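>>> I'd like to go over a predicted model; first the sequence, then the structure.
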Amino acid sequence: MKIDKFILSLFLAIMVAFLFPKGAGILHLKDITEIGIGLIFFFYGLKLSFKEVAQGLKNYKLHILTQLSTFLIFPVLLLLLKPFFSHLVGDSFWIGLFFLAALPSSVSSSVVMVSLAKGNVPSAIFNASISGLIGVFVTPIWIGMFVSQSGGMSLTDVFLKLIIQILLPLTLGLLLNSKIGHIAKKNSVKIAFFDKTIIVLIVYSSFSASLLAHMFKDISWLDLIYLFIIVFCLFWVLMGVVYFIANKLKLSVADRITAMFCGSKKSLVHGSAMVNIIFGNSISASLYLLPVMLYHITQIVILAVVANRLGKRTI
């Protein structure tokens, strides 16, 4: 397996934050990343193909299972395990884990992994795309019950920022899809690089703010190890639950693969954008983003191996 340069850049951003935490303020990265978030979702709207999405509409069992695992099964699992996780890693990391559970699925990597594993690609495109749209509304609703307790903004303020930074750019992109959408698809590699750059800047900015506020002074290496173990186990549990339900629903092998991959993945793009919006005024923002980063690394590595093995089967 090749070393993922994006994952390395995330760790590098954290290291730079430890060495130069004041750099984010000097460079006005908060303002830059807010503009960047709007552009990310504008490009997302431009690239969203209605024709590709429409191809998978008939497979309703797969769609329902995928969206329920993304926005219901995972969050409820975290709620049930709150006493155990809070005791093990603390309330701040538990909020980060719940934030992770409420996020939508990753679009590009879900489709790539499903294609590699010989799953149902049209349905993967449909579910990953729809998940991103649903998440704009569902994620803050789930988090809303914890925002006041975590020192974040009110739910009204969160939705107002979501409308300005995400919904309006996304809608504008969708409206312009038929006219200039082909330009976005043609430059998808450059847009992906831009998305990743903004995420890296958000990670650096969030960790810089937390370090300047000494948020990590009470966090031990053991806490971080526990957090990684939890994230690793959650991923496998969710994969197993989704596969079990898909098997009971008697879905085809290709559909089971799609349900597992799309239903278990979480979007670091949405996570980075929404942590800036929902927890933007909180010095604990990096603590909430850390589980999302760990989960992203876990899902990329594990699914790359699983997809490669499944792809070698004879259909």
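Received it, and whenever you're ready, just let me know what you need.
>>> from now on I want contacts and neighbour counts done on CA atoms only, so please keep to that.
Noted.
>>> residues contacting the residue nearest in space to the middle of the chain?
When CA atoms, centre = their mean is applied to the chain, the residue found nearest the centroid is Ser267 (1.9 Å). By CA atoms under 8 Å, 6 or more residues apart in numbering, the contact set of Ser267 is Leu103, Pro104, Ser105, Ser106, Val107, His296.
>>> for the third one, which non-adjacent residue is closest in space?
Meaning Ser105. Using CA to CA, 6 or more residues apart in numbering and skipping residues adjacent in sequence, the residue nearest Ser105 is Lys266, 4.3 Å away.
>>> from memory the one you found sits against Phe99, does it?
No - Lys266 lies out of contact with Phe99 (CA atoms under 8 Å); the separation is 10.4 Å.
>>> next one for the comparison:
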Amino acid sequence: MRRPHLPAWLPLDAYILALLGTVGLAALFPARGTAATVADGASTAAVALLFFLYGARLSTREAFDGLRHWRLHLTVLAGTFLLFPLLGVAARALVPGVLTPPLYSGLLFLCLVPSTIQSSIAFTSIARGNVPAAICAGSFSSLAGILLTPLLAAGLLANDAGGFSPDSVLKIVLQLLLPFLLGQFLRRWVGGFLVRHRPVLGHVDRGSILLVVYAAFSAGMAAGIWHQVSVLRLGALVGVEAVLLAVMLLVTWYGAKRLGFGREDRIAIQFAGSKKSLAAGLPMASVLFGAQAGLAVLPLMLFHQMQLMVCAVLARRRAADPVAPEPAAEPVAEVSPPPQQPTGRAR
């Protein structure tokens, strides 16, 4: 299997540059009036398209083929949807001294987002880990996140995001779950087409997310939410996220060791269990937060860039680590044959 190649150093992900450019465009030329209505409608359609493509591309059969390694997958899911949310809830103690309530809402939402697939596979491969396990773990996380992220957000963000009305639940079903299920249903007919045109559809994915970001940040400009953020608060947010990432990297590595996993499995657990998906989180935030989505996705965008830079360095360090050889079998002492007993009379 050919290993994905990453640059020797990632000072800034190119897609993050595109996202920051989109944010700047929304700040200088926000959509207003009729343009805002059109941008909001286009963003809604883009979210539905994204989750349709996620459903059509995700092979549930291949994902569930990895059930034989269920302990590893449960460990990754526990890190993604249990430990991360617990740390996010604990960070509430930082409000309002360190984080403002809107920034904390974004940080907590970040902790509820599913893991990545592509970068988890790439970093696991570079570090000489269990790549098939990383593929299955990322797929399980994406499948679970379709349901668990909105449910966790409804329970944990009810007060921070202004409450989740029945209308919010309906939006989640119509814009996220229904297109995803439709994509899964049509996968047998459109899956081959999607595989053949993967590069083109990758641009569609990213272009759709840029549209969602533009609409969200335009709505934020119209609502005046950016007056709530200062450079000092942003610096504090970066520091908090650095601690969050460090804790998850340490817990997934040493926790997997305590659970008895081998080196290759521990690498897959660390990279799949410590990261968050920007591609899945941005569309979800636009549905869950509405006009507040621009500020809510800021922690996720910062964390995404941070995890790429840190994990790129860590993966290469793991690859350079000397792999302990399998213990050799102990030599068996040679035993001299017992002296032959005389048989009676000599010949």
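Looks like it came in fine. Because the structure is a prediction, the values reported are computed rather than measured.
>>> where does the TM-score land?
The TM-score (TM-score structural alignment, normalised by the length of structure 1) is 0.92; 313 aligned residues with a CA RMSD of 2.0 Å.
>>> returning to that earlier point: tell me how far the aligned residue in structure 2 for the residue nearest to the centre of structure 1 lies from Val200 of structure 2.
Under the alignment (TM-score structural alignment), Ser267 of structure 1 pairs with Ser277 of structure 2. Using CA to CA, to the nearest Å, Ser277 of structure 2 is found at 20 Å from Val200 of structure 2.
>>> Ser120 of structure 2 too?
As judged by CA to CA, Ser120 of structure 2 and Val200 of structure 2 stand 22 Å apart.
>>> and what about the nearest residue to the residue nearest to the centre of structure 1 once chain neighbours are set aside, helix, strand or coil?
Leaving out its chain neighbours, the residue that sits closest to Ser267 of structure 1 by CA to CA, 6+ apart is Ser106, at 4.0 Å. Following DSSP: H, G, I helix; E, B strand; the rest coil, Ser106 of structure 1 is assigned to coil.
>>> the helix or strand harbouring Leu143 of structure 2: how far from the chain's middle?
Applying DSSP states H and E as the criterion places Leu143 of structure 2 in helix 131-156. Centre-to-centre, helix 131-156 of structure 2 and its host chain are 8 Å apart (CA atoms, centre = their mean, to the nearest Å).
>>> could you point out which element follows it?
Counting by DSSP H and E, what follows helix 131-156 of structure 2 is helix 166-172.
>>> Ala45 of structure 2 -> structure 1?
For Ala45 of structure 2, the aligned residue in structure 1 is Ile35 (criterion: TM-score structural alignment).
>>> distance check, that match against Asp195 of structure 1.
Going from Ile35 of structure 1 to Asp195 of structure 1 by CA to CA gives 12 Å.
>>> which one of these two is surrounded by more residues?
Shown here are Ile35 of structure 1 and Asp195; by other CA atoms under 10 Å, Asp195 has more neighbours (19 against 13).
>>> what helix or strand is that one located in?
helix 188-212.
>>> helices or strands next to that helix in the packing?
With contacts defined as 3 or more CA pairs under 8 Å, 6 or more residues apart in numbering; DSSP states H and E, the packing partners of helix 188-212 of structure 1 are helix 5-19, helix 23-26, helix 29-47, helix 268-278, helix 285-311.
>>> output those as a markdown table; include the columns distance to Trp236 of structure 1.
Listed next are these as a markdown table, based on distance: least, CA to CA, whole Å:
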| stretch | distance to Trp236 of structure 1 |
| --- | --- |
| helix 5-19 | 20 |
| helix 23-26 | 36 |
| helix 29-47 | 29 |
| helix 268-278 | 18 |
| helix 285-311 | 9 |
